[in-house]
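kindly return the folded structure for what I paste below:
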Amino acid sequence: AIALFAIQTNSPAGGAGYRVGMRGGGPLTTLVVPQEEDKYPLWKKLWLNVLPQEEPPNVTQHPLIFPWLAPTKTSEKAGNVVTPDNSHPLQAYWGMPRRIELDFTHTVAGICDLCGEHHESLLLQMRSKNYGVQYDSWLHPFSPYRQALKDPSAPWLAFKGQPGGLSYKDWLGLMLNREDKFNKMQPAKVVRAAGQRNNMSLWCFAFDMDNAKARCWYQHRIPLISVSHEEQFLAALNTVLVLASEALSLLRNALKSAKFDCPKEAKMDFSMVDIAFWQETEPAFRALQEALAVDPLRQDTQTRHAVSQWEAELAHYLFHVFDRDALTNPDCPDDILQRQLTARQDLASSYRKHKARKDVLALVE
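Sure thing, here's the model as predicted:
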């Protein structure tokens, strides 16, 4: 049963007419949980994420909530979609885009592969058919969403699992309404409903999907920040995140310049560099985020020092990684060593003069 629920919830594209889940394939789920999770049973943690309803649904509405209680709304014809307007909001929890039938007529006795228990009637096969329920225009209570800024009529798309999982550059969009250069973002309804509760975290999890294949399962716990001056807090952290992203771009370029005579034409896999960057600079960012959450106007000397300290640690990290990855052989030929040292000098100059760095330092002036 839980396997069927998982495929219906996370359903990726699977060929013509095989519909994706209500939030797309591999959606990101964010649940509000207490920071001291060990003190609470699972049901209490989940109960925090049950949104109040004006009134309980009556029996006649059950087929609109649980799709298996009614004939399947198939989607062979264009426009045959299920939306919040022609269904019930609670169907968000029970979406059923895939048409899967278990075959109970051919069973055998044996040991269950999942639980290891003996049973007289183990299922052997199932049938799958395309053109199941096609969902449209849903905002699932557990997922954050983004909308492309360039098109005001663009649909809201649920965040998805990504290679390497979440990094702190993603955190603000999970907690607060914000914009970046490309998207407008809003947190999940359950996160917005949590409001200014203290001592809470976000439990975030998703599959990283490669078309119809699940590459990895990721889950994270991140702090749920409540602030008194949200606009100033967002502005400061956005400035910090711009510098972090730009610094990573400078590091990539410097590594290419150190390794290749013609770096613009060279191809290099930076996936491990990117993942390591966001993971290894996270502790410093957490400390800065906590300081700004307490004092978003940066009136305290300690807060301003935290900003300066974060920038200094970021710069130290850039040159540490460059030296470790590029200056690997002190006995290399002089022309290669000169190329590497020139790349390092260019990295130092570009970082020192970068507008994003000046913007961060301006936060403490």
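
C-alpha only now, for contacts and for neighbours.
OK.

leaving out sequence neighbours, find the closest residue to L124.
Leaving aside its sequence neighbours, L124 sits nearest to T107 (C-alpha to C-alpha, 6 or more residues apart in numbering; 5.9 Å).

only the buried residues of the lengthiest helix in the chain, if you could.
Counting residues, the longest helix found in the chain (DSSP state H) is helix 230-259. Neighbour counts over helix 230-259 (16 or more other C-alpha atoms under 10 Å) mark 232-234, 236-248, 250-259 as buried.

now do the strands in the stretch 201-350 of the chain.
Residue ranges of the strands in the stretch 201-350 of the chain, as given by DSSP state E, counting those that start in this stretch, are 213-223.

for the nearest residue to W217 once chain neighbours are set aside, give its distance to T74.
Nearest non-adjacent residue to W217, counting by C-alpha to C-alpha, 6+ apart: F207, 4.5 Å away. Here the criterion is C-alpha to C-alpha, to the nearest Å. By it, F207 lies 26 Å from T74.

contacts only, for R304.
R298, L363, V364 (C-alpha atoms under 8 Å, 6 or more residues apart in numbering).

was I right about the last one contacting Q309?
What it means is V364. No. Taking contacts as C-alpha atoms under 8 Å, V364 lies outside contact range of Q309: 11.0 Å.

show me what counts as buried in the helix or strand hosting A3.
Element membership of A3, judged by DSSP states H and E, is helix 2-10. Neighbour-count burial for helix 2-10 flags I7, Q8, T9, N10 (criterion: 16+ other C-alpha under 10 Å).

mind putting these into TSV with distance to W68?
Formatted as TSV, the buried residues of helix 2-10 follow (distance: C-alpha to C-alpha, whole Å):
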residue	distance to W68
I7	15
Q8	12
T9	15
N10	18
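
which elements pack onto the longest helix of the chain?
helix 282-294, helix 301-326, helix 334-353, helix 355-362 (3 or more C-alpha pairs under 8 Å, 6 or more residues apart in numbering; DSSP states H and E).

could you also give me the structure for this second sequence? I'd like to compare it with the first:
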Amino acid sequence: MLNLLTNSWIPVRRTTGTDVIRPAQIAEEDVLFPDWPRPDLNLACLELLVGLVYIAAPPEDAEDWLDRKPDPVALQRALDPLALAFELLGDGPRFLQDLERIEGTVNPPDMLFIDSAGAQAARKNTDLMVKRSRYSSLPLPLAAMALYTLQNFAPAGGAGMRTSMRGGGPMVTLVRPDVPGLWPLIWANVPFGQALDADELDELPWMRPTRVSDQGQVTVPPEGWSDPHPELFFGMPRRLRLTADESGLTAVNQVPRGTNYAGWVHPLSPYYLTKTEKLPKHPKPGGFGYRNWRGILLQSEGGERPGCLNRWLRVRPGERARLLVGGWAMSNATPLDFIWSEQPVFSLNADAETRVADLVEAAEQAAYALAINTRAGKGEDDTQSGAAARARQAFFARTQAPFEDLTREIADGRTDVAEPWLTVLRRTALALFDAEVMPGLADLQESRRRKAVDARRNLVSSLSGYGGIGKKIFTALGLELPKRKKETA
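Have a look, this model is predicted:
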């Protein structure tokens, strides 16, 4: 048996080495970070710990959030009344599993991992990027963490297999204060609210009959809650029951048409706005950098920053922090990439936010000019692969540090950043173009050499403000457009 509140089951790194702890021990000052064997489990573990503190001992208001000191004994006392709801196995309610036994498809334990092959992929032998039959059994702590990760990030999984309340593979964001230890990271992201009483455990979805969606029923946030509802951290879209023996978890029963969530806004995710609704953002394959900041670290018309970051900037302006950004990049049910990045957080007023967003726009246009001209110079077919894609990716990687430096200066009040940024864009783009296109140019036919030379000339022209792309770069930076040659004459 495993109780997730009273037993030690979470692997962590301490200042003195590794350990296995109870959740309440995250308030011990030498506990640094979860130490699961997979990054998606570590990310989900952070969300789980935020959720546990939220339902047991959340800050009541900003004063409580700023002043309360970590206390593992007090946190354990707050968690103990909720322990009944956090048994992984047994005859009573089971954590994140159907209240009653279900008779469904029996799956191997590794179906709990998002990058495991589904039944159809295994049957058709198409599991190239995903894996099948990796584990005959799982230790119960690993099974518990994988179960939470699946329910929290659940992708599409076939007919009736519901996604998480933020869709498949949501983007997870957590404020990470610039101080060591796991507790500051967790506490920085716990919403304001009131603790869940022991007689309110039926607010957790596995403590009541499952809200099924066999007739297309949709579960929206319940009315009457001024604070975030506990189910935000403990959604249960998949109908599962675990089977275990002395070796650990051996099988997972699953039936379709679990809870179908809609309209829930999670405080640890950014959202984008459509004409009719607010939808969660999802990671894209590749590195996450400043080009992705709009609507996540920066305000934007079509995006809404995560609630955890908005609160940090409102209540603790000027305090150093980073934003941890992670999650699975998915294509329907297929995992493409796992994203893990930490970006600096800046306190910016409205004018400074606009100025920084303009720097991002100028870089996007410069990167596009680099990609299309690299493609032309190499004689390739598209900008999504080959030299053009490499150059674009390297462009953002090389300009990340200069961008952060300029943003820090903007936060301190500097306004004359357009010319310095344009210099960075020019220097970086031309260096990458030359590295990809120019080597071996003398050995090519005259027509190919001419195309390469023309492509470089076009890139220089765009970076000097000429043409459609050049106009967009200069307009974003607020620079005067150069006069055309006829006008100069």
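
need the TM-score from the superposition.
Between these two chains, after superposing, the TM-score reads 0.83 (TM-score structural alignment, normalised by the length of structure 1); 325 aligned residues with a C-alpha RMSD of 2.2 Å.

residue in structure 2 paired with F142 of structure 1?
The equivalent of F142 of structure 1 in structure 2 is L268 (alignment by TM-score structural alignment).

tell me which element the closest residue to that match other than its chain neighbours falls in.
Using C-alpha to C-alpha, 6+ apart and skipping the chain neighbours, the partner closest in space to L268 of structure 2 is T173 (5.2 Å). Element membership for T173 of structure 2, per DSSP H and E: strand 172-177.

packing partners for the helix or strand that that strand is followed by?
Remark: after strand 172-177 of structure 2, the chain's next helix or strand is helix 182-187, criterion DSSP H and E. For helix 182-187 of structure 2, the elements it packs on are strand 31-34, helix 39-56, strand 172-177, judged by 3+ C-alpha pairs under 8 Å, 6+ apart.

please report how far the counterpart of A236 of structure 1 in structure 2 lies from E277 of structure 2.
Alignment note (TM-score structural alignment): A236 of structure 1 maps to R355 of structure 2. According to C-alpha to C-alpha, R355 of structure 2 and E277 of structure 2 sit 28 Å apart.

cool, D412 of structure 2 as well?
According to C-alpha to C-alpha, D412 of structure 2 and E277 of structure 2 sit 36 Å apart.

about what we covered before: for F207 and T74 of structure 1, indicate the residue with more neighbours.
Neighbours were counted for F207 of structure 1 and for T74 using other C-alpha atoms under 10 Å; F207 has more, 23 against 17.

that one touches G161, doesn't it?
Yes. Using C-alpha under 8 Å, F207 of structure 1 is in contact with G161, at 5.3 Å.

on that earlier part again, neighbours around the residue nearest to L268 of structure 2, how many?
T173 of structure 2: 28 surrounding residues under other C-alpha under 10 Å.

touching, it and R322? I think so.
No. Taking contacts as C-alpha under 8 Å, T173 of structure 2 lies outside contact range of R322: 10.1 Å.

so I100 of structure 1 sits in a helix?
No. Applying DSSP: H, G, I helix; E, B strand; the rest coil, one finds I100 of structure 1 to be strand, outside a helix.

now the equivalent of it over in structure 2, nearest residue through space, not along the chain?
Per TM-score structural alignment, the equivalent position to I100 of structure 1 in structure 2 is L240. Nearest residue to L240 of structure 2 in three dimensions, chain neighbours excluded: Q254, at 4.6 Å (C-alpha to C-alpha, 6+ apart).

SS state for the one you found?
With three-state DSSP as the basis, Q254 of structure 2 sits in strand.

can you get me a residue count around the residue in structure 1 that it lines up against?
The equivalent of Q254 of structure 2 in structure 1 is S128 (alignment by TM-score structural alignment). When neighbours are counted by other C-alpha under 10 Å, S128 of structure 1 registers 11.

identify the residues contacting V32 of structure 1.
Here V32 of structure 1 is in contact with K45, L48, N49, V190, V191, A194, M200, S201, L202, W203 (C-alpha under 8 Å, 6+ apart).

how far away is the second one from F5 of structure 1?
With the distance defined as C-alpha to C-alpha, L48 of structure 1 ends up 21 Å from F5 of structure 1.

closest to M268 of structure 1 out of the buried residues of helix 2-10 of structure 1?
Proximity of these to M268 of structure 1 (C-alpha to C-alpha) peaks at N10, which lies at 32.2 Å.

skip the chain neighbours and tell me the closest residue to the equivalent of that closest one over in structure 2.
If you follow N10 of structure 1 across to structure 2 using TM-score structural alignment, you land on F153. The shortest distance from F153 of structure 2 to any residue other than its chain neighbours is 4.9 Å, reached at G169 (C-alpha to C-alpha, 6+ apart).

the one you found: neighbour count?
For G169 of structure 2, using other C-alpha under 10 Å, the count is 29.

wasn't it part of a helix?
No. Looking at G169 of structure 2 with three-state DSSP, it is coil, so not inside a helix.

who's in contact with it?
Residues counted as contacts of G169 of structure 2 (C-alpha under 8 Å, 6+ apart) are F153, A154, P155, H282, P283, G327, W328, A329, M330.

not counting sequence-adjacent ones, nearest residue to the equivalent of the fourth one over in structure 1?
Matched across to structure 1, H282 of structure 2 falls on K160, judged by TM-score structural alignment. Beyond its immediate neighbours in the sequence, the residue positioned closest to K160 of structure 1 (C-alpha to C-alpha, 6+ apart) is P27, lying 4.4 Å away.

about what we covered before: hang on, the match of Q254 of structure 2 packs against D103?
No. Between S128 of structure 1 and D103 there is no contact under C-alpha under 8 Å: 10.7 Å.

gap between stretch 221-237 of structure 2 and the chain center?
How far stretch 221-237 of structure 2 lies from its chain's middle: 20 Å, per C-alpha atoms, centre = their mean, to the nearest Å.

now do the buried residues in it.
Judged by neighbour count (16+ other C-alpha under 10 Å), stretch 221-237 of structure 2 contains these buried residues: P228, H229, P230, E231, L232, F233, F234, G235, M236, P237.

which one in structure 1 is aligned with the fourth one?
Which is E231 of structure 2. In structure 1, the residue matched to E231 of structure 2 (TM-score structural alignment) is Q91.

who's the closest spatial neighbour of its match, skipping the chain neighbours?
Counting by C-alpha to C-alpha, 6+ apart, the nearest residue to Q91 of structure 1 once its immediate chain neighbours are dropped is I65, at 4.3 Å.
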